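>>> I need the structure of the sequence given here:
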Amino acid sequence: MGATFVLYADDMKIAALQMVSTLEVDRNLAAAAALVADAAASGARLVALPEYFCFMGQRDEDKLAIAEADGAGPIQDALATWAQRHGVWLIGGTVPIRAETPRRVYNACCVWGPTGERVARYDKIHLFAFDNGRERYDEACVLQAGQTPVVFEAEGHRVGLSVCYDLRFPELYRTLATPACDVLVNVAAFTYTTGQAHWDVLLRARAIENQCYVLASAQGGRHDNGRRTWGHSQVIDPWGQVQACVEEGVGVAQAEVDETRLRAVRQQLPALAHRRLG
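The predicted structure is shown next:
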């Protein structure tokens, strides 16, 4: 199947914000607000917070206590306020939004535009499970899986959303990138073990195979609950080259979506147009 290309927009600076979120929502919101302000002051127009930016609990069930109704609550209100205050497109990491099933929440990645209006919501489709005898996780105990891939447009750029474990499923990104995206976003809290092994190579693969920028915002450090996350928030160009990276701790990885670069990669190696399956 041939690829459909969109008209090229102007260059846009994008930023991945890295956090080491805590057990305290208010503390996390203050830290996130400062990072969004820093990125905006440096000229970023599209800004992404990491998964679980607002809360890293002792247990998965703890997020039920802070879950919000769709479109209403202090966490969502704060994100809308920051987007409007700084005039940015803000990808709000993930927020626990109550599901229809009792004691379940969606791990929702929502986006607010520069006016403070919400423009997109993506519910994480693929739920992480891992057990190596020392570490055990099963998100399906609390999370309700989403069903629908989501793309939104920011200043002429097609932007596709994904969350953490989604990164391992290239078919999701093929769906997002039909027609082609300028930026694919992954907001994450990769464990140190799986991140060290796979994070960088998976991100670069998604950029190379879809010939677009990848904006990856992650948790990166030792958390109050004892968990350690891999970090390495980064921006990758369509050739798979890392443009900016924060390895560990709090910080901002920022780079430019260069439309000339996008165009050159797709014209010199027209792999998207050569697709025959899917």
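>>> CA only for contacts and neighbour counts going forward, please
Will do.
>>> now for the residue nearest to residue 225 when sequence neighbours are not counted: which residues touch it?
Distance criterion CA to CA, 6 or more residues apart in numbering; nearest residue to residue 225, sequence neighbours excluded, is residue 58 at 5.0 Å. If a contact means CA atoms under 8 Å, 6 or more residues apart in numbering, then residue 58 has 23, 224-225 as its contacts.
>>> the helix or strand hosting residue 185 packs against which elements?
Using DSSP states H and E, the secondary-structure element containing residue 185 is strand 183-188. The contact analysis (3 or more CA pairs under 8 Å, 6 or more residues apart in numbering; DSSP states H and E) places strand 183-188 against strand 157-163, strand 213-218.
>>> quick revisit: weed out the non-buried ones from the contacts of residue 58.
In terms of neighbour count (16 or more other CA atoms under 10 Å), the buried residues within these are residue 23.
>>> please identify which of the contacts of residue 58 is nearest to residue 249.
Comparing the contacts of residue 58 against residue 249 with CA to CA places residue 224 closest, at 13.6 Å.
>>> how much space separates the closest one from residue 81?
With the distance defined as CA to CA, to the nearest Å, residue 224 ends up 27 Å from residue 81.
>>> now do the helices in the stretch 151-278 of the chain.
Applying DSSP state H, counting those that start in this stretch to the stretch 151-278 of the chain gives helices spanning 170-176, 192-194, 200-210, 259-268.
>>> another sequence for comparison is provided below:
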Amino acid sequence: MTGVTARDPVKVALFQMTSGIDPATNAAAITTSARDAADAGAQMLFTPEMCGMLDRNRARATLHVVGESENPVLAAARQAARSTGVWIDLGSLAILRDDGHWVNRGFVIDADGEIAARYDKIHMFDVDLATGESWRESAAYAPGEAVVTVETPVGLLGLAICYDVRFPALFEELGRRKCDAIRIPAAFTVPTGKAHWHLMQRARAVEASAWVISAAQGGHHEDGRETFGHSLVIDPWGDVELDLGEGSAIGFATVDPARTREVRAQLPSLANKRPIDGVVA
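This is a model prediction of the structure:
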């Protein structure tokens, strides 16, 4: 794996997708976005949750849920990283584990095409919304258990996925580990996105005093769902540096470690934490 340390500003690219049901089509779009990122001088590309396939028809999706070694989107992303020299954060793919369970797994791929980190989504999206939408992620996916961080061009990157954003304990731990940035790729519904997306993303940046980089699905999808979009880059003070709005798009932002140092010096909340009843609060 190529070693990196974030000391200078780093240009990143976010690819907001409207992923469909065909992994080959989605893989081609990710490959193109990696070339676009490289042409623009970005060192790292971020893609959304379920960037390889978004299909709520589980019988149909089963045909494409395979192990890592067989997954065409993962293979294409690794090749794209090697050919462009750009790190690629695959927000997540549906992966078949050796024990037969599915997992919602994110990957960080270095500039040599090697897998630098894996993260299995911990919190399952099991909800019944007032709009009538009902989702049971746990009916198909097994939850992850491990908190994951990895050194990348943006510094120490903490990994989370979508619904994880609602669970502060995970971000408490990422803050304790002094992450420079946290990635939260997503496929947010429109109702929950309108209500909470910007609010929670900004809160996570502020409480961890870290950059938050959140590539999102956006638009009307082939399987009939609609996602909120608004891929974000947020600085450690909570200021929004990039918002891609609706639909498919690629956008760029600069992650500056000097801003992180500035915020942590002004408001050293990570250093000021104290135990309450034996628990860090």
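>>> TM-score for this pair?
Counting by TM-score structural alignment, normalised by the length of structure 1, the TM-score of this superposition works out to 0.93. Behind it: 271 aligned residues with a CA RMSD of 1.6 Å.
>>> measure the mean distance from the strand holding residue 185 of structure 1 to structure 2 post-superposition.
Compared with structure 2 after fitting, strand 183-188 of structure 1 deviates on average by 0.5 Å (mean CA distance after the TM-score superposition for structure 1).
>>> and that strand, how far out from the chain middle?
3 Å (CA atoms, centre = their mean, to the nearest Å).
>>> for stretch 199-207 of structure 2, same thing?
The gap between where stretch 199-207 of structure 2 is centred and where its chain is centred comes out at 15 Å by CA atoms, centre = their mean.
>>> what comes up buried for it?
By neighbour count, and taking 16+ other CA under 10 Å as the criterion, the buried residues in stretch 199-207 of structure 2 are 201-207.
>>> swap in stretch 25-41 of structure 2?
Using 16+ other CA under 10 Å as the test for burial, stretch 25-41 of structure 2 gives 26-31, 33-38.
>>> out of these, which comes closest to residue 48 of structure 2?
With CA to CA as the yardstick, the closest approach to residue 48 of structure 2 among these comes from residue 30, at 10.3 Å.
>>> ok, and the closest non-adjacent residue to the equivalent of residue 117 of structure 2 over in structure 1?
When structure 1 is aligned by TM-score structural alignment, residue 117 of structure 2 is paired with residue 120. Take residue 120 of structure 1 and drop its neighbours on the chain: the residue closest to it by CA to CA, 6+ apart is residue 111, 5.1 Å away.
>>> any idea which element the counterpart of the one you found in structure 2 lies in?
Per TM-score structural alignment, the equivalent position to residue 111 of structure 1 in structure 2 is residue 108. In this assignment (DSSP H and E), residue 108 of structure 2 forms part of strand 102-109.
>>> give me the mean distance between that strand and structure 1.
Overall, strand 102-109 of structure 2 averages 0.6 Å from its counterpart (mean CA distance after the TM-score superposition for structure 1).
>>> now the aligned residue in structure 2 for residue 208 of structure 1: how far from residue 274 of structure 2?
Under the alignment defined by TM-score structural alignment, residue 208 of structure 1 corresponds to residue 206 in structure 2. When CA to CA is applied, the distance between residue 206 of structure 2 and residue 274 of structure 2 equals 18 Å.
>>> what's the answer for residue 134 of structure 2, then?
40 Å.
>>> then residue 159 of structure 2?
25 Å.
>>> the two: which is more packed in?
Neighbours per residue, other CA atoms under 10 Å: of residue 159 of structure 2 and residue 274, the larger number sits with residue 159, 29 against 12.
>>> tell me the contacts of the more buried one?
Residue 159 of structure 2 makes contact with 106, 119, 147-149, 182-184 under the criterion CA under 8 Å, 6+ apart.
>>> kindly report the same for residue 31 of structure 1.
Shown here is residue 31 of structure 1, whose contacts under the criterion CA under 8 Å, 6+ apart are residue 19.
>>> what about the counterpart of residue 215 of structure 2 in structure 1, how many neighbours?
Using TM-score structural alignment, the equivalent of residue 215 of structure 2 in structure 1 is residue 217. The burial count assigned to residue 217 of structure 1 is 35, neighbours taken as other CA under 10 Å.
>>> unless I'm mixing things up, residue 217 of structure 1 is touching residue 186, no?
Yes. With contact taken as CA atoms under 8 Å, residue 217 of structure 1 and residue 186 are classed as touching, separated by 6.5 Å.
>>> and for those two, which residues touch both?
Shared contacts of residue 217 of structure 1 and residue 186, counting by CA under 8 Å, 6+ apart, come down to nothing at all.
>>> state which strand of structure 2 is the longest.
Secondary structure assigned by DSSP state E gives strand 87-96 as the longest strand of structure 2.
>>> in structure 1, what range does that one match?
Under TM-score structural alignment, the match for strand 87-96 of structure 2 in structure 1 covers residues 89-98.
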